[in-house]
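J.: show me how the following folds:
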Amino acid sequence: MLAPKIISNKFTDWNQKHKAPFGSEWWYKFVNSKNRGSNFAWRNRFKIPYLLMQQIGAFGFQHNSQTRIFEYPWCFFATPLEAGMRVLEVGAGASGFQFILAEHGLEVTSVDPLINPSEKVDWLFTSHQFNYLNQAFRGKVNFIQDFLQNAQIESNTYDRVFSISAIEHIPPEEVAPLVKEIARILKPGGFFIATIDLFLDCYPFTAKISNRYGSNISICSLIEASGLRIKVGNPCELYGYPEFKPENIHQQLDEFLVVKDPWEKCLILTQCIILEKVT
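T.: Okay, the predicted model is just below:
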């Protein structure tokens, strides 16, 4: 499925409760202003006292796309979550979602190499900064600084694996090994919940293969490589399926959440899938 244009009240309430996806309104306005000290405050955000960080909110320490207005609450409500479940987020970076999961009593592991996804993206974030952020929000997230394929996690370990707009940033040849590893570490009956950007300035919408963030990956190939069963996902709205027609997406843009990236100036939609491990 593609994220819809209309956000439900349930999602809006969740965003307000957790100050998602940008942190407190006053903080977002300040760091995005040209006021004196705003750049300094953003550069030093991982040195702010814990109490102030908590007032800013867990989502206030990473630049997020407007698509996260839908993505974060959708991932949270996509499947039933119960306290004590073991969950893992791939490529979380400084995202607040991992800390909100922990706040709700889930046993959370975050796996991220914390390196630039490409030479075109200036992503500066260290393990020290992650640990500081984690402690500010009660230190409940278990962090593994590595690629998931290298993390040596035991098979059949996790009830849920989340990936929020991360897969499209990795090289296409690494997608299959990643999703196979996700399938391996999921418990039988567990779910992989993912959102994946769909760039309207890249193939199959244009001749351009990629932009500064990545490229459009075949969701059909991803699912086939994983060996997981699709539970939620409309092939007509997922790139790579025969039913997916670029011209149809253009004709239906008014129905979807469409965000214009301020740097790349491209239009971005959000593909959403839930995959289940049946054996």
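
J.: could you use CA atoms for every contact and neighbour count after this?
T.: Fine.

J.: what sits against the spatially most central residue of the chain?
T.: In the chain, the C-alpha nearest the mean C-alpha coordinate belongs to I164, at 1.7 Å (CA atoms, centre = their mean). If a contact means CA atoms under 8 Å, 6 or more residues apart in numbering, then I164 has 71-72, 90-92, 194-196 as its contacts.

J.: now with 7 Å?
T.: 194-196 (CA atoms under 7 Å, 6 or more residues apart in numbering).

J.: do you know how far it is from L51?
T.: For I164, the distance to L51 under the criterion CA to CA, to the nearest Å works out to 27 Å.

J.: compare with the first, here's sequence two:
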Amino acid sequence: MLAKKASHAEYQDWNKKWGAPYGHNVDRPLLLTHRFIDDDPERYGPFGFQWTSHTRAVEYPWAFFTADPRPGMRVMDVGGWLSGFQVVLAKQGCEVVNVDPSSPADLRWTIRGEATEGSHSEIHRRFTSLFDVDVTLVTERLQDTEFEADSFDRIFALSVLEHVDQAEAQEMVNTMERLLAPGGLAVLTIDLFLDLEPFGAFQRNVYGRNLDVCSLVNGTGMTMVHGDPQELHGFPEFDPKRIVARAEEFDLGWSYPVVSQLIALRKPE
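T.: All right, here's what the predicted structure looks like:
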């Protein structure tokens, strides 16, 4: 399904509690790149240290409530880098693994500045220590990791898959299926760009591409337990003209024509 404009009051309360998606509003905020040297960096909250998009205002709480994370669960956040979502999961009592191969010098997500000099792992350790949580960072591609099969209860990939091509996205989802324990959930949000095919003329933009979600789902042995084929690109029921006609219903990004596709896949028991 596509993220709707009128989010639940439960989502709004969750965002207020955690400061999602941009961090808490504070007096005299420092630039994002300098917040580690603020006199009180914790005041920004866990979502105040990474560039993000408006779509996360629905994606983060939707993923949380859909997954229902509980103490003792082993969970993975794919592409989590300095996202506050991993902190929330750890605060729930989950064992959290963040799999993210990106470089701190990747200017799309975190501008590297004086306050964030250091290795990928050092910056991440500094971030998690602010909120007194223990998160294991693995700086590899998901499909290159060597985790045991059936070893995770939940795997999240929030606005991640659209940044790779169709073949790699399929490889990543297949890896999730292998790593999930029976009955486990893969919780996915995938950007749908309204300036790309089948809406526009181009196949990709600076952020990524429109993936065939139907192929991703059908390429696994998992069952889609959340998601509307009429609102997911690639399904026969998906009609781009109908999506455009209903655009006012959806949580369309205010700075870019994008809306989130929300999907949860369950591995068979």
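
J.: got a TM-score for the pair?
T.: Superposed pair, TM-score by TM-score structural alignment, normalised by the length of the second structure: 0.92. Supporting alignment: 262 aligned residues with a CA RMSD of 1.9 Å.

J.: so the lengthiest helix in the second structure corresponds to what in the first structure?
T.: With secondary structure taken from DSSP state H, the second structure has its longest helix at helix 166-179. Across the first structure, the stretch matching helix 166-179 of the second structure (TM-score structural alignment) is residues 172-185.

J.: contacts for the matching stretch?
T.: Contact with stretch 172-185 of the first structure is made by 148-149, 153-158, 217, 222, 225-226, 228, 277, as judged by CA under 7 Å, 6+ apart.

J.: nearest to N234 of the first structure among those?
T.: L222 (14.3 Å; CA to CA).

J.: how many neighbours does that closest one have?
T.: For L222 of the first structure, the number of neighbouring residues by other CA atoms under 10 Å comes to 20.

J.: got a list of what it touches?
T.: By CA under 7 Å, 6+ apart, the contact list for L222 of the first structure reads 175-176, 179.

J.: mind listing the strands for the stretch 101-250 of the first structure?
T.: Listed in chain order, the strands of the stretch 101-250 of the first structure (DSSP state E, counting those that start in this stretch) span residues 107-111, 142-144, 158-164, 186-199, 229-232.

J.: for the stretch 51-200 of the first structure, just list every one of the helices.
T.: 68-77, 97-103, 127-136, 175-185 (DSSP state H, counting those that start in this stretch).

J.: and G221 of the second structure, what's its match in the first structure?
T.: With TM-score structural alignment as the criterion, the equivalent of G221 of the second structure in the first structure is G227.

J.: what's the burial count for its match?
T.: Burial measure for G227 of the first structure: 17 neighbouring residues, criterion other CA under 10 Å.

J.: what's the answer for H54 of the second structure, then?
T.: 18.

J.: which position in the first structure aligns with it?
T.: Using TM-score structural alignment, H54 of the second structure pairs with Q66 in the first structure.

J.: tell me the contacts of its match?
T.: Under the criterion of CA under 7 Å, 6+ apart, the contact partners of Q66 of the first structure comprise V259.

J.: now with 10 Å, please.
T.: With contacts taken as CA atoms under 10 Å, 6 or more residues apart in numbering, Q66 of the first structure has the following neighbours: 21-22, 257-261, 268.

J.: and those, which of them are buried?
T.: For these, a burial check counting by 16 or more other CA atoms under 10 Å picks out 21-22, 257-260, 268.

J.: need those in a markdown table with distance to G57 of the first structure and secondary structure, can you?
T.: Written out in a markdown table, the entries for these read as follows (distance: CA to CA, whole Å; DSSP: H, G, I helix; E, B strand; the rest coil):
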| residue | distance to G57 of the first structure | secondary structure |
| --- | --- | --- |
| P21 | 9 | coil |
| F22 | 8 | coil |
| L257 | 24 | coil |
| V258 | 25 | coil |
| V259 | 23 | strand |
| K260 | 25 | strand |
| I268 | 26 | strand |
